[in-house]
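A.B. asks: Sequence and computational prediction follow.
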Amino acid sequence: MLLTVLVLLPAAGLFLRVLQENSKQRDNVQLEQDGVEYLTALGPLISALAESQSSALQGVAAEPASVTAAVARVQGVDERFGEQLGTKTRWADLKDKIAKLPKVTGSDDKVYTAHVEVADLTIELFDVVRESSTLNRDPDSDIWFLQEVVAQEMPVAVTAVSRMSDLANRAAATTGKVRAGLIVQFGYQALKVQEVVGDLTNGLQEAVDNTNSDTLSGNLVSNLDSFRRGIEAANRGANLGGSPNVSTLVTAQSTLQTALSALSGVILKEVSSLLDDRSSSLTYKRIEAFLLFGIAIVLIAVAALWTRGRARQAQTGFTEQPGEASRDLSVQVGNGNPYGGSNSYDSVPGYGEVPNYGGGRERSGALR
């Protein structure tokens, strides 16, 4: 019993450590999946805010329907995951500012600044979600690059292209120092677009090179091509070094928003699929650990019973049987008669045969 306990305790300790690590990894995967769902809702919001900015600068005070739908969707995921992701307070503040955007009146600078503030807060919310969900610390290279693209570079690309188009529109309607200042801002956003697009493309390439997914490369190709065409159109409209082409920029903005929305959907779907595969693998390992621990217990019990049985058999083998000592003693400690009689004359050897035991004297002549 003591041997059984000494073997079972380390096995149980090892099993518990494996189970705790497995549970920790499963909880982390679930947290990342919650983050992916939150990011899926934030993607349409950043595009809707870009549309709202353009509409407001054109004098449309009403909130676009796309903003209303996007806010409702983010509100839904925040109610489910906001507590564990730590987004409730930040989202409540952002939601309040979005609701106030249609009430912002005055100069274009005031309207533009209000929308820029809201868009920047939305980009910060992207960062909070990917950090709180630990997506930005994922151990797999493909997931890490994909989350970097979809949660950091794509929102910046959407807002930068939108600001390029709106700044070009405003510059076309002004002159003098105001126009010069707007052109400077436009140039800054154009350079940011080029930088972000380069990082985005490199990140997607790294993800494809380091993934085990059979579908990632194929799903990215068509959407990435549409995105690149939109970027090329935006670069033509930007016309760095010359006057921006407003109509080309507006078309490029629309194309890019559609392409980025589709690309974002593909990336998030792939990330979710990769996390599902990891979750399934961890579940299999959990079941495997339980089975191995159960088998170990059975084997230890069988070994203990077998060892105990062998010990009993060995103990029984050392115990003397009844009468065994007297029989041994009669043979070894006799009175000199090897024939087992009560005295030396109970059994007489054949005539003429006189055994001599231990050098004793021969029988008397009368007996002969």
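C.D. replies: Good, I have the coordinates. Residues are numbered from 1 along each chain as shown.
A.B. asks: For the rest of this, base every contact and every neighbour count on C-alpha atoms.
C.D. replies: OK.
A.B. asks: Walking through the stretch 1-150 of the chain, point out its helices one by one.
C.D. replies: According to DSSP state H, counting those that start in this stretch, the stretch 1-150 of the chain carries its helices in the segments 2-57, 65-85, 88-100, 108-132, 141-148.
A.B. asks: Check the stretch 201-350 of the chain too.
C.D. replies: With DSSP H, counting those that start in this stretch, the ranges of helices along the stretch 201-350 of the chain come out as 216-238, 246-317, 324-332.
A.B. asks: and residue 79, how many neighbours?
C.D. replies: 11 (other C-alpha atoms under 10 Å).
A.B. asks: ok, now residue 175?
C.D. replies: 12.
A.B. asks: one more structure, for comparison:
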Amino acid sequence: MTVPAPRVRRRPRTPGRLLPLLLTTALLLPVAFLVVQAHQLVDTDRDVVARERLGVEYLRALGPVTDALVDAQSAAVTGRPLRRDTLDQAVERAATVDARIGGELSTSERWAGLRAKLEALPERALTDREAAFTVYGEVTDLLLALHNKVRETSGLIRDAGVDAYFLQDGVAEEMPEAMVAAGRLTDLAVLMNRRSEAERLQSLSQLATLRAAALQPANDLANNLRAVVENTESADLGANVLTPFDAYQRAVETMALHSQPVDQAGTVDTTRLLAARNEAQQAAKQLQPVLLDEIDRLLAERLDGLDRDRLLIIGAGGLAALLLVGLAVNTWMSRPRDTSAAPVAGDAPAPPPGVRWDNAGARPVEPPPALQPVGQVHEPDRWRPFDAAR
């Protein structure tokens, strides 16, 4: 007795099994491209913001240099003893910052030239005060140019945020220009009082020019801060800025008032003018770190947002990849398979349709005869009586 061989399942054809993998790969490629592109855009924005924070750090180091240089100029013009140690310490701190980030901001060359000028300043007050006014004026011009260089190379001047833009414009351009112009205004008034009456009258136009140069950036700074305080979402900025800002604005207005000649000879009340300038300088010293801290806070929040965006991009890309791979695996595992079996040599022939094998598998079993309706007679039985008579 021959037992038929078990049926063997045949694997699907190779193209059908590879199709899910090909589709998954075709979908993963554009997903990976989009993830990489989005990640690069976020990294680019992050580099821009990080560079702006470097600019804030550099400006923070230049603030004390500006204060010390303006004080040194006033001391040289008025004949007071120079406090060179304050200026030297500010220069050393700025040099440390430039050595660390100056190469990235492309300020090393400008700083080297400015530092050479600062170190070349005389240790003692010059006998010729007019010459001292000119020498210090050249150095302060280089310092203001360095402020602008930092704004440009760090990208602060192109910041897209409204608050950050107005703040950097005020603290990095308007405030240094106003402080330098205020120092020159008071120093010129001191020099004018030492000149002859004819020379004083000739210098009134120069005094008016310096007065405008001091008031214009101060007014621009006031407008910038007013716009920031009115539109900012920070609850602490208004309280921190208003007090030193009000003191600075009052001092500038007082300074402008006392820079006017008190007589027809062109004499200026330098005592009150110097007092007003000192008040303005002290208010500016308090205001500058507050503004720089606010800019740095805004940039830090922007960096945190970009870091979150980068994590979301990576997470979304990874999730999309997992879903596509899971879909491909599921399609692979659930694909229907061909269960038909090919005949094997030595097996019994397959039964015809309607015939099944017996339990032993030795021979086919005839199907049972079909049931006939009651009263119906088969065709052969109907002719049987005629066959008997014959």
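C.D. replies: That came in fine, so what should we check first? Given the structure is predicted, the values throughout are model-derived calculations rather than measurements.
A.B. asks: what's the TM-score for these two chains?
C.D. replies: The TM-score (TM-score structural alignment, normalised by the length of the first structure) is 0.87; 351 aligned residues with a C-alpha RMSD of 2.9 Å.
A.B. asks: and of the helices of the stretch 1-150 of the first structure, who's closest to residue 185 of the first structure?
C.D. replies: Residue 185 of the first structure lies closest to helix 108-132 among those, at 12.2 Å (C-alpha to C-alpha).
A.B. asks: can you count the residues close to residue 152 of the second structure?
C.D. replies: Neighbour count of residue 152 of the second structure, defined by other C-alpha under 10 Å: 16.
A.B. asks: try residue 341 of the first structure
C.D. replies: Close neighbours of residue 341 of the first structure, defined as other C-alpha under 10 Å, add up to 14.
A.B. asks: Touching, it and residue 330? I think so.
C.D. replies: No. If you go by C-alpha atoms under 8 Å, residue 341 of the first structure and residue 330 don't touch, sitting 10.5 Å apart.
A.B. asks: before we move on, back to that, minimum distance to residue 218 of the first structure: which of the helices of the stretch 1-150 of the first structure has it?
C.D. replies: For the helices of the stretch 1-150 of the first structure, the distance to residue 218 of the first structure is smallest for helix 141-148, at 14.7 Å, taking C-alpha to C-alpha.
A.B. asks: after superposition, how close is the closest one to the second structure?
C.D. replies: Superposing on the second structure places helix 141-148 of the first structure at an average distance of 0.5 Å from its equivalents, by mean C-alpha distance after the TM-score superposition for the first structure.
A.B. asks: can you check stretch 16-24 of the first structure too?
C.D. replies: Looks like 0.6 Å for stretch 16-24 of the first structure (mean C-alpha distance after the TM-score superposition for the first structure).
A.B. asks: hmm, who's touching that stretch?
C.D. replies: With contacts defined as C-alpha atoms under 8 Å, 6 or more residues apart in numbering, stretch 16-24 of the first structure is touched by 282, 285-286, 289.
A.B. asks: Greatest separation within those residues: which pair is it?
C.D. replies: So, the contacts of stretch 16-24 of the first structure by C-alpha to C-alpha: farthest apart are 282 and 289, at 10.4 Å.
A.B. asks: Overlap in contacts, those two.
C.D. replies: By C-alpha under 8 Å, 6+ apart, residue 282 of the first structure and residue 289 have no common neighbours.
A.B. asks: Using JSON lines, please lay out the contacts of stretch 16-24 of the first structure together with distance to residue 58 of the first structure and neighbour count.
C.D. replies: Output for the contacts of stretch 16-24 of the first structure, formatted as JSON lines (distance: C-alpha to C-alpha, whole Å; neighbours: other C-alpha atoms under 10 Å):
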{"residue": "282", "distance to residue 58 of the first structure": "53", "neighbour count": "17"}
{"residue": "285", "distance to residue 58 of the first structure": "58", "neighbour count": "15"}
{"residue": "286", "distance to residue 58 of the first structure": "58", "neighbour count": "18"}
{"residue": "289", "distance to residue 58 of the first structure": "63", "neighbour count": "17"}
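A.B. asks: Highest mean neighbour count out of the helices of the stretch 201-350 of the first structure?
C.D. replies: Comparing the helices of the stretch 201-350 of the first structure by mean neighbour count (mean count of other C-alpha atoms under 10 Å), helix 216-238 ranks first with a mean of 18.
A.B. asks: in the second structure, what residues pair with that helix?
C.D. replies: Helix 216-238 of the first structure lines up with residues 237-259 of the second structure when matched by TM-score structural alignment.
A.B. asks: Then stretch 120-128 of the first structure?
C.D. replies: Under TM-score structural alignment, the match for stretch 120-128 of the first structure in the second structure covers residues 141-149.
A.B. asks: which residues touch the matching stretch?
C.D. replies: 59, 62, 66, 107, 110-111, 114, 172-173, 176-177.
A.B. asks: just stretch 300-320 of the first structure next, same as before
C.D. replies: Against stretch 300-320 of the first structure from outside (C-alpha under 8 Å, 6+ apart): 1, 3-4, 7-8.
A.B. asks: again, 10 Å this time
C.D. replies: Stretch 300-320 of the first structure is contacted from outside by 1-5, 7-8, 294-299, using C-alpha atoms under 10 Å, 6 or more residues apart in numbering.
A.B. asks: and those residues as a markdown table, adding distance to residue 248 of the first structure?
C.D. replies: Output for the contacts of stretch 300-320 of the first structure, formatted as a markdown table (distance: C-alpha to C-alpha, whole Å):
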| residue | distance to residue 248 of the first structure |
| --- | --- |
| 1 | 84 |
| 2 | 84 |
| 3 | 82 |
| 4 | 80 |
| 5 | 79 |
| 7 | 76 |
| 8 | 74 |
| 294 | 69 |
| 295 | 70 |
| 296 | 71 |
| 297 | 73 |
| 298 | 75 |
| 299 | 76 |
